[in-house]
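Peer 1: missing the sequence, but the structure's below:
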């Protein structure tokens, strides 16, 4: 900056001060206006206690569906862009399109309180994701309800047994069979089955416990004979 530019900048600051504008606050507002989607997202992750699996899912959304917007100012992502992106993603996966929109909605709600203008004015007062509700554009994908019926249980268990005893399959495949069978007999979620450790299994007294369920509480459960056979098999017995 040369002398002439410095004088012009100084005069600009003096004019702002005379008009009641704090140059430091103005710089902060300008900086907040320039916050990119990526910067807001990373800040959001630091301020929220999210499960690792949730963070992975959110990052996939940002990197897959909002990649073109990552380095652009978040404030430029208006309702027209949001509805257009949601419509495009819906062509491949309606569930993923709604997930993308929910992530964006949370991000804009966070930005609304985190990034302010002069005198605490809300820069992100308008959440563009609301436009999906106005246009009734949410896909509202229901939960999957496919299940193994009672009459299918025998064939399912026999298929697992046949796969497990097939010499062409390795230990990993056999372990997957055991995990599927364990889940079938207990109703546990995939993460709960795969995350079960031996320090939470008491074969002597026939019980085991889940360290942390979906509601955050421990859960103690009995070891039935069917589960005992699976556990002993995993020990090579």
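Peer 2: Everything's here; your move. Computed from a prediction, not measured in an experiment: that's the story for all the values here.
Peer 1: hey, let's count contacts and neighbours off CA atoms from now on
Peer 2: Fine.
Peer 1: and the next helix or strand past the one helix or strand residue 80 maps to?
Peer 2: For residue 80, the element it lies in under DSSP states H and E is helix 79-90. Next helix or strand after helix 79-90 toward the C-terminus (DSSP H and E): helix 94-114.
Peer 1: adding another structure so you can compare the two:
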């Protein structure tokens, strides 16, 4: 459930707010050891007075604070409580933010998504439907595959959501249940045996090698006097995702040993890649204090760059490829390397995929080792010095 502060009124209890449209629904908003927590609580009894409802909410809040303070998550804890504890150990990345949003939209009500934008009537109606099959209030020991499948089934049949969106539920729940198993809270992972078939999303790239050369020449020609954007687009040209590029930090770039680390990856792992000379050279030319983000916002250096649409439009116009995007550059790269006979496991590593089967999406393991193999092939294709 999205949280809109205007929907609640403050009670006499400091950390408890009451929902205006439901006198039994409360919002807890509190901090434990400096960390903010927000959680919904609804009084089950319908015959209590407002005073009695508030007293029950106060007691629940006291117990909740104690459980968080003591780290008391058991097999009788709810999925919401497990998710809150699980996310406490997760790094603050874009993917972590998305996980909170997806969880609160389709799975439960952790209160971590912190959505403040006023939802439309249409979205409110959809959320009411989503709420019918949420499992966040279930004890983790009682959750079965059928409960998860009920969520994904409704997503498909009622809301016509894509298989990719449905699979996102499993990508959140499976690691969550594995976390519970490691902590002896569950004996098995109810999401592990559920599979969702995703239709082929191959993007056909014809004459990929020639197109690859054309994009490289376009980037280096158009941004020859702008090392900032030359480096940015060459990162995309060599397989990095947009979020990985924009969140890259100078402290994760080793200009001496020619490699860099990606922390905010889609699969949640730190990944090391070789730094090719064609990117290192413009990086060295960027006038920057080399602290924090590499591609920082000119307005607020602590924030990543936003609004790269105009530079991309200019590049597309110069090259003459109307559908060029950072993501499409990944398609071109992998299609080019595949044309040169590069193995699937190497392609997977270059793109940063943990599962080599994912490569099929772009043909429509070590990332460092795969990256070096890929760069050697690129070196031969472009006939430029890519690696030492």
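Peer 2: Nice, thanks for sending it over. Please read these numbers as outputs of a predicted model, since none were measured by experiment.
Peer 1: got a TM-score for the pair?
Peer 2: Here the superposed chains carry a TM-score of 0.52, computed using TM-score structural alignment, normalised by the length of the first structure; 181 aligned residues with a Cα RMSD of 4.5 Å.
Peer 1: tell me the SS of residue 314 of the second structure?
Peer 2: The three-state label given to residue 314 of the second structure by DSSP: H, G, I helix; E, B strand; the rest coil is helix.
Peer 1: ditto for residue 27 of the second structure
Peer 2: Under three-state DSSP, residue 27 of the second structure comes out as strand.
Peer 1: which residue packs closest to it, ignoring adjacent ones?
Peer 2: Spatial nearest neighbour of residue 27 of the second structure, excluding adjacent residues (Cα to Cα, 6 or more residues apart in numbering): residue 40 at 4.6 Å.
Peer 1: so which strand or helix has the one you found?
Peer 2: Per DSSP H and E: residue 40 of the second structure is located in strand 35-42.
Peer 1: what range does that strand cover in the first structure?
Peer 2: The aligned range for strand 35-42 of the second structure in the first structure is empty, by TM-score structural alignment.
Peer 1: so who does the corresponding residue of the second structure for residue 94 of the first structure touch?
Peer 2: With TM-score structural alignment as the criterion, the equivalent of residue 94 of the first structure in the second structure is residue 163. Shown in contact with residue 163 of the second structure (Cα atoms under 8 Å, 6 or more residues apart in numbering): 156, 196, 197, 198, 199.
Peer 1: now do residue 163 of the second structure against residue 200 of the second structure, distance only.
Peer 2: 11 Å (Cα to Cα, to the nearest Å).
Peer 1: quick one: the strands in the first structure, in order.
Peer 2: 201-202, 207-210, 219-222 (DSSP state E).
Peer 1: most tightly packed of those?
Peer 2: Of all the strands of the first structure, strand 207-210 carries the top mean neighbour count, a mean of 18, counting by mean count of other Cα atoms under 10 Å.
Peer 1: what is the burial count for the residue nearest to residue 27 of the second structure?
Peer 2: When neighbours are counted by other Cα atoms under 10 Å, residue 40 of the second structure registers 19.
Peer 1: just to revisit the earlier point, in JSON lines: the strands of the first structure, plus distance to residue 62 of the first structure.
Peer 2: Below are the strands of the first structure laid out as JSON lines (distance: least, Cα to Cα, whole Å):
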{"stretch": "strand 201-202", "distance to residue 62 of the first structure": "39"}
{"stretch": "strand 207-210", "distance to residue 62 of the first structure": "32"}
{"stretch": "strand 219-222", "distance to residue 62 of the first structure": "35"}
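Peer 1: now for the strand holding residue 40 of the second structure, which elements pack on it?
Peer 2: Counting contacts by 3 or more Cα pairs under 8 Å, 6 or more residues apart in numbering; DSSP states H and E, strand 35-42 of the second structure packs against strand 25-32.
Peer 1: fine by me, thanks again.
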